[in-house]
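**Q** the sequence isn't on hand, but the structure is:
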């Protein structure tokens, strides 16, 4: 198989993560998070975010998202999110399940980002009306599902509005590191300093084997989350193996270097594809994800040559490319060259 651009989930675990897991697998340790590694990782997150935090490790992004939302939203509440967000389209109604019925309400906005004016309308609509679900939380995807990134100013404006109406703010940070290096800011600036109450801190897409962290800035939510994690079946007995992944991931800037590489490979890919006749960049990539519209027949020809990527899931002719920490520059250049050859061949025969 040649270059695979289906998702950053296809990449394996990076060496630093595997090495720490091998160390942690030796000997014995107290279960359910009562081990020294989990304590160490909690301290690392506090240093990373420059504040006291509660940390709940889980093994999937779905678990991180839905447990976070369950802590913020009563069964009669609603979660305001973009219609293209992952929790709407790719969680198989898990948010509704874990919140015992809270509703996901789509709030429109350009580039898959929630519009502040649309959010204000959604919050005010039938608030206090006993016949309607009550707005309870806002969920933001950072990076969004089309590869765009909320600026710090956008995060702050949305959070200020939400808090002024009594709503909490959740960040789906499945690609947290990719967004962070794109903005060139600190974890604190992109979260609690911008008004985020709780973040699903993703690691699996960027080098972990299976580890995500729910990082809680509002400590009043900690006890509720502890119980929700256990009741939901996501309290791992051998927690040290999840903590070991985070230790390897966060040490020596591994997580940031992985994200920088993935983003750089996407920048290279985007530049190359934009130079090819007939290729339309639908939304410029700000991190490691890109949506394009390819000339008729190009996607099928590239797939036939052994490349892999998603096509046709959104609309006819639209493809999605995602790079990862394992994506190699030579492979990206090979892909661009093949796409250019196909474009040239098509032009000659037309």
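**A** Done, it's in. Not measured: the values here are computed from a predicted model. Residues are numbered from 1 along each chain as shown.

**Q** only C-alpha atoms for contact and neighbour calcs from this point on.
**A** Noted.

**Q** give me the neighbour count for residue 347.
**A** By the criterion of other Cα atoms under 10 Å, residue 347 has 11 neighbours.

**Q** so where does it fall, helix or strand?
**A** helix 329-349 (DSSP states H and E).

**Q** buried set for that helix?
**A** Buried residues in helix 329-349, defined by neighbour count with 16 or more other Cα atoms under 10 Å: 331, 332, 333, 335, 336, 338, 339, 340, 342, 343.

**Q** equivalent analysis for stretch 30-41, please.
**A** Residues 33, 35, 37, 38, 41 are the ones in stretch 30-41 that count as buried (16+ other Cα under 10 Å).

**Q** and that stretch, how far apart are its ends?
**A** End-to-end distance for stretch 30-41: 15 Å, by Cα to Cα, to the nearest Å.

**Q** can you tell me what sits against stretch 59-67?
**A** With contacts defined as Cα atoms under 8 Å, 6 or more residues apart in numbering, stretch 59-67 is touched by 58, 87, 91, 94-95, 98-99, 172, 174, 200-202, 204, 210-214, 225, 228-229, 232, 234, 242.

**Q** actually stretch 69-78, not the one I wrote
**A** Contact with stretch 69-78 is made by 79, 95, 98-105, 133-137, 168, 170, 221, 224-225, 228, as judged by Cα under 8 Å, 6+ apart.

**Q** how far off centre is that stretch?
**A** 21 Å (Cα atoms, centre = their mean, to the nearest Å).

**Q** quick one: end-to-end distance for it.
**A** With Cα to Cα as the measure, stretch 69-78 spans 10 Å from end to end.

**Q** repeat for stretch 9-17
**A** Note: stretch 9-17 ends 15 Å apart using Cα to Cα.

**Q** second structure for comparison follows:
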């Protein structure tokens, strides 16, 4: 049973079928085909306005290129200190921003609060020695599996406007956040001030389906050139774009995300019934971060259950992991089976019961 991430499962059947159908015949290259044009129109419909869309193959490429359009080489991008862009992308954002820096701030569950961002921005000296802040980047869902509410997004958007920052959203788990909030894509992005979005589908049923969606036109001006220099202008662009046709058809993307979130909710609720187990923070999408006894951790791993340990940096001030405990991350996906979730819960419950009886 593998709960290591939501990118460990393959692509969904509708996505694969769309690729097969797009494969037939000859079409214009480099994204000038009819499929790519249809998908760009579909993005306009989904976001209820005209947007610029750039297809890329990885979330790292999406984030790095998106930020490169918003932050000059002498600038600063503010993010959470455990954000994917600062922890897991091997310096790609800084590389494509040509030397600009990332400034990581703390926050429970890997979320940023508007008041903390504002306080940090106001504390920066206004001198040529200091790199000026040019963008704010948040992850929706956060690296802690938490979801920014619309009021929180609006507040962060307000801080960006007040301080002249572009507002970037890393939406690697965009659909999971969307169904968690029960809102529209427009309500979760540009209506709250988001200027540019890394729209991820790979973790929710795509093969390698990522896109940069731009709401602020001036940020799109050079992205074609930046994408080409990064090797992200895809020759057979129709095969990349076609994934989104299968993904969006019949709201397949939303159904996938609802299933993943539902499996995480089942897992979260079940773990809370196991003595000695608690959550580091609430589970709001498709990731669960329980604090469990080390003996249980060993037993689960011995049973072949795969997952990752996690850092304690984003725990609330009132929460601590004791010496006999460990914080772990469990991730569910569109393909997670309910029987696997229940099997994990049964193993956890029986193991804790066995240890208590000894």
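**A** Structure's in. What do you need? This structure is a prediction, so every number in the text was calculated from the model and none was measured.

**Q** what ranges does the stretch 1-150 of structure 1 have for its strands?
**A** In the stretch 1-150 of structure 1, the strands defined using DSSP state E, counting those that start in this stretch lie at 54-58, 77-81, 103-106, 134-141.

**Q** and for the stretch 201-350 of structure 2?
**A** Along the stretch 201-350 of structure 2, counting by DSSP E, counting those that start in this stretch, strands occupy 210-214, 278-279, 287-288, 290-293, 308-309, 325-331.

**Q** pick the most deeply packed of these.
**A** Compared across those, strand 287-288 shows the largest average neighbour count, a mean of 29 (mean count of other Cα atoms under 10 Å).

**Q** residues in structure 1 matched by that one, start to end?
**A** Aligned using TM-score structural alignment, strand 287-288 of structure 2 spans residues 289-290 in structure 1.

**Q** I'd guessed residue 83 of structure 1 sits against residue 107; true?
**A** Yes: taking contacts as Cα atoms under 8 Å, residue 83 of structure 1 lies within contact range of residue 107: 6.3 Å.

**Q** what about the two, which has more around it?
**A** Per other Cα under 10 Å, whichever of residue 83 of structure 1 and residue 107 has more neighbours is residue 107, with 24 against 18.

**Q** trace that one over to structure 2, please.
**A** Under TM-score structural alignment, residue 107 of structure 1 pairs with residue 105 in structure 2.

**Q** from memory its match sits against residue 86, does it?
**A** No: at 10.8 Å, residue 105 of structure 2 does not count as touching residue 86 under the criterion of Cα under 8 Å.

**Q** please enumerate the shared neighbours of these two.
**A** In contact with both residue 105 of structure 2 and residue 86: residue 79, using Cα under 8 Å, 6+ apart.

**Q** still on that earlier bit, in a markdown table, list the strands of the stretch 201-350 of structure 2 along with distance to residue 73 of structure 2.
**A** Converted to a markdown table, the strands of the stretch 201-350 of structure 2 look like this (distance: least, Cα to Cα, whole Å):
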| stretch | distance to residue 73 of structure 2 |
| --- | --- |
| strand 210-214 | 20 |
| strand 278-279 | 40 |
| strand 287-288 | 34 |
| strand 290-293 | 40 |
| strand 308-309 | 35 |
| strand 325-331 | 35 |
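
**Q** which one of those strands lies closest to residue 161 of structure 2?
**A** Nearest to residue 161 of structure 2, of all the strands of the stretch 201-350 of structure 2, is strand 210-214, at 16.6 Å by Cα to Cα.

**Q** which residues in structure 1 does that closest one align to?
**A** Strand 210-214 of structure 2 maps onto residues 212-216 of structure 1, going by TM-score structural alignment.

**Q** what does stretch 23-34 of structure 2 give?
**A** Counting by TM-score structural alignment, stretch 23-34 of structure 2 sits on residues 25-36 of structure 1.

**Q** coming back round to it: and of the strands of the stretch 201-350 of structure 2, who's closest to residue 22 of structure 2?
**A** Residue 22 of structure 2 lies closest to strand 210-214 among the strands of the stretch 201-350 of structure 2, at 17.4 Å (Cα to Cα).

**Q** that closest one: average distance to aligned residues in structure 1?
**A** Compared with structure 1 after fitting, strand 210-214 of structure 2 deviates on average by 0.5 Å (mean Cα distance after the TM-score superposition for structure 1).

**Q** gap between the counterpart of residue 195 of structure 2 in structure 1 and residue 174 of structure 1?
**A** Counting by TM-score structural alignment, residue 195 of structure 2 lines up with residue 197 in structure 1. In this view, residue 197 of structure 1 and residue 174 of structure 1 are 16 Å apart by Cα to Cα.

**Q** quick one, which of these two is more surrounded?
**A** More neighbours surround residue 174 than the other of residue 197 of structure 1 and residue 174, with 28 against 24 (other Cα under 10 Å).

**Q** that one reaches residue 208, doesn't it?
**A** No: if you go by Cα under 8 Å, residue 174 of structure 1 and residue 208 don't touch, sitting 11.9 Å apart.

**Q** helices along structure 2, start to end?
**A** Along structure 2, the segments classed as helices by DSSP state H run 13-23, 34-47, 59-70, 84-87, 92-96, 114-123, 150-163, 174-181, 217-220, 223-229, 237-248, 252-271, 294-302, 338-357.

**Q** which residues touch the last one?
**A** Contacts of helix 338-357 of structure 2 with the rest of the structure, by Cα under 8 Å, 6+ apart, involve 1, 263, 266, 267, 270, 271, 274, 275, 296, 299, 300, 305.

**Q** and those residues, which are buried?
**A** Neighbour-count burial (16+ other Cα under 10 Å) applied to the contacts of helix 338-357 of structure 2 gives 263, 267, 270, 271, 274, 296, 299, 300, 305.
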